[in-house]
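>>> A structural model of the following input is requested.
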Amino acid sequence: MQTTKPWVKPALEFGPLILFFAVFMLYRNDSVMLGGREYGGFILATLAFIPALFLTTAIHWRLSGKLSPMQVATLVLVTVFGGLSVWLNDPRFFKIKPTIIYVMFAAILGASLALRRNWLGAVLSEALPMDAEGWRKLTLRMAVFFLVLAVANEVIWRNLSESTWVYFKTFGLPVLLFAFLLGNAKLYRDHALPVKGAEGDDIPKL
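Sure, this is the predicted structure:
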């Protein structure tokens, strides 16, 4: 990414989600007529989220010159399932979208293990240099983690209130992801690749 202010990247990543939350909270107890149809707060929030995600993804691409496979997949699934929710005026399509995303990611990671391919390392190795065993362990843990998130999403949207699901999506999922990354700090240290010091000595990269 080109040199930008530190707040730009998190703003692009979390901006659409915060907008979704704000619109939902503003209209969660109300309905609005659009094109002769009545829409509740959840659908209105979804309607705001989709173009916002397109905009932030385009800005990210403009600044960095590339998009990760995860970003592309997320944009496509948000458009498809978010669009279905708006078109059919049915929140269930958008609520099931995270489940599909997490199962898909878990399947990709599982396939990389079965095929003995380091697909996760190919994407993240520049930011997190590790040896092959480290990537194998992280790939397995992340595949299980995504499956857990998929199950959690299904349990929450099917059994709890709409507001609870929105809180879970907006705040719960980012917190769980942060906790997962932090919880693997020892793995990063134990399997970090050495880097050359000033005198040519190998120094573990923490």
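>>> from here on, contacts and neighbour counts on C-alpha atoms
Fine.
>>> all strands for this protein, in order.
31-34, 37-40, 194-196, 202-204 (DSSP state E).
>>> now the ones you listed as TSV including mean neighbour count?
As requested, the strands of the chain are arranged in TSV below (neighbours: other Cα atoms under 10 Å):
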stretch	mean neighbour count
strand 31-34	12
strand 37-40	14
strand 194-196	13
strand 202-204	13
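>>> so which of those comes closest to Lys169?
Among these, strand 37-40 comes nearest to Lys169, with 18.1 Å by Cα to Cα.
>>> The closest one packs against which elements?
Helices and strands touching strand 37-40, by 3 or more Cα pairs under 8 Å, 6 or more residues apart in numbering; DSSP states H and E, are strand 31-34.
>>> burial measure for the closest residue to Ile50 other than its chain neighbours, as a count.
Of all residues not flanking Ile50 in the chain, Thr79 sits nearest, at 6.3 Å (Cα to Cα, 6 or more residues apart in numbering). Neighbour count for Thr79, taken as other Cα atoms under 10 Å: 20.
>>> do you know how far Pro174 is from Ala152?
Counting by Cα to Cα, to the nearest Å, the separation of Pro174 from Ala152 is 14 Å.
>>> How about the lengthiest helix in the chain, which residues are buried there?
Secondary structure of the chain per DSSP state H: the longest helix is helix 132-159. Buried positions in helix 132-159, judged by neighbour count with 16 or more other Cα atoms under 10 Å: 134-136, 138-139, 142-150, 153-154, 156-157.
>>> likewise stretch 80-99?
For stretch 80-99, by 16+ other Cα under 10 Å, it's 81-86, 89-91, 93-99.
>>> all helices for the protein, in order.
8-27, 41-64, 69-88, 92-114, 119-124, 132-159, 162-167, 173-183, 185-190.
>>> to compare against the first, here's another:
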Amino acid sequence: MAEKQINPWLKLALELGPVLVFFIGFGRMKDQTFTIFGNDYSGFLVMTALFIPLLLLTTGIVWALTGKLSKMQVATVVLVVVFGGLSVWLKDERFFKAKPTLIYLLFGGILGFGLLRGKSYLRLVMDEALPMQAEGWMILTRRITAFFFGLAVANEVIWRNFSTEAWVNFKTFGLTAALFLFFMTQGRLMQKYGIEKDDEAA
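Now for the predicted structure:
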């Protein structure tokens, strides 16, 4: 089934909306404790409990509008539901904080496995959007694999050694900025190995 095109700003809002809602909500409730059905929950856990259905809702809307979800989106939703749910159920923030580590280890591990086989799994999911020569894909895949492992280490350092507020800021802005800067620095590689659509058709 071909992916339907939607307004890119709408898609961005649906993908980033739950993260921004979590950040704003945590900022307002971080020092509060809520008693629900006789159990006490921190503001962080309350926002985690709200984040899960919100992410499911926005992901469902993306799927309904485009007819497609990437494997990365599906894996992210599954890990959020599992580890976010464990955090709320066990009242232990560590599960949700460790979730980005597992996501980046998973993605890095999958790409790394492909590299060991001499293949770029990244190319399989991005080739249509970013046509490049095979050599370019292998270089980009090696870089992204190392980058994902680096993000996993960074997340572990932050959540284990800094406050919850520092981790939320890092998760909301630090990881997003790191991803943006990484792809910005790959411009020369994409220019060198990029394939023009006219060339590809020929």
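>>> follow-up on the earlier one: can you add distance to Met33 of structure 1 and give the helices of structure 1 back as JSON lines?
Output for the helices of structure 1, formatted as JSON lines (distance: least, Cα to Cα, whole Å):
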{"stretch": "helix 8-27", "distance to Met33 of structure 1": "12"}
{"stretch": "helix 41-64", "distance to Met33 of structure 1": "10"}
{"stretch": "helix 69-88", "distance to Met33 of structure 1": "13"}
{"stretch": "helix 92-114", "distance to Met33 of structure 1": "20"}
{"stretch": "helix 119-124", "distance to Met33 of structure 1": "44"}
{"stretch": "helix 132-159", "distance to Met33 of structure 1": "25"}
{"stretch": "helix 162-167", "distance to Met33 of structure 1": "20"}
{"stretch": "helix 173-183", "distance to Met33 of structure 1": "31"}
{"stretch": "helix 185-190", "distance to Met33 of structure 1": "50"}
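>>> can you tell me which of those comes nearest to Ile203 of structure 1?
helix 185-190 (11.9 Å).
>>> corresponding residues in structure 2 for that closest one?
Mapped onto structure 2 using TM-score structural alignment, helix 185-190 of structure 1 spans residues 187-192.
>>> Now that stretch on structure 1. Mean distance?
Stretch 187-192 of structure 2, aligned to structure 1 and superposed, deviates on average by 0.4 Å (mean Cα distance after the TM-score superposition for structure 1).
>>> Mind listing residues that contact that stretch?
By Cα atoms under 8 Å, 6 or more residues apart in numbering, the surrounding residues in contact with stretch 187-192 of structure 2 are 132, 136, 140.
>>> Which of the residues you listed lies at the shortest distance from Lys30 of structure 2?
Of the contacts of stretch 187-192 of structure 2, the one sitting nearest to Lys30 of structure 2 (Cα to Cα) turns out to be Leu140, at 39.1 Å.
>>> That closest one maps to what in structure 1?
Checking TM-score structural alignment: Leu140 of structure 2 goes with Leu138.
>>> gap between Asp90 of structure 1 and Phe42 of structure 1?
9 Å.
>>> and what of Pro51 of structure 1?
15 Å.
>>> The two: which is more packed in?
Relative neighbour count places Phe42 above the other of Pro51 of structure 1 and Phe42, with 28 against 13, counting by other Cα under 10 Å.
>>> What residue in structure 2 is paired with that one?
Using TM-score structural alignment, Phe42 of structure 1 pairs with Phe44 in structure 2.
>>> ok, that match touching Lys30?
Yes. Using Cα atoms under 8 Å, Phe44 of structure 2 is in contact with Lys30, at 6.1 Å.
>>> Can you pull up the most central residue in structure 2?
For structure 2, the residue nearest the mean C-alpha position is Thr76 (6.4 Å; Cα atoms, centre = their mean).
>>> Chain neighbours aside, what residue packs nearest to the aligned residue in structure 1 for that one?
Superposed on structure 1 with TM-score structural alignment, Thr76 of structure 2 falls opposite Thr74. Excluding its sequence neighbours, the residue lying closest to Thr74 of structure 1 (Cα to Cα, 6+ apart) is Ile101, at 7.1 Å.
>>> Now do the one you found against Leu147 of structure 1, distance only.
Taking Cα to Cα, one finds Ile101 of structure 1 at 10 Å from Leu147 of structure 1.
>>> And Gly65 of structure 1? What does it align with in structure 2?
With TM-score structural alignment as the criterion, Gly65 of structure 1 matches Gly67.
>>> Excluding chain neighbours, what is closest to that match?
In space, Gly67 of structure 2 is closest to Glu3, 5.6 Å off (Cα to Cα, 6+ apart).
>>> My read is that the one you found contacts Val62, right?
No. Glu3 of structure 2 is beyond contact range of Val62, at 10.6 Å (criterion: Cα under 8 Å).
>>> what sits in contact with each of the two?
Lys68.
>>> re earlier: the helices of structure 1: which one's closest to Pro204 of structure 1?
That would be helix 185-190 among these, by Cα to Cα, at 8.1 Å.
>>> Mind listing what's buried along the closest one?
Going by neighbour count (16+ other Cα under 10 Å), the buried part of helix 185-190 of structure 1 is Tyr188.
>>> tell me the contacts of whichever residue in structure 2 pairs up with Gly83 of structure 1?
Under the alignment (TM-score structural alignment), Gly83 of structure 1 maps onto Gly85 of structure 2. Contacts here follow Cα under 8 Å, 6+ apart; on that basis Gly85 of structure 2 touches 49, 52.
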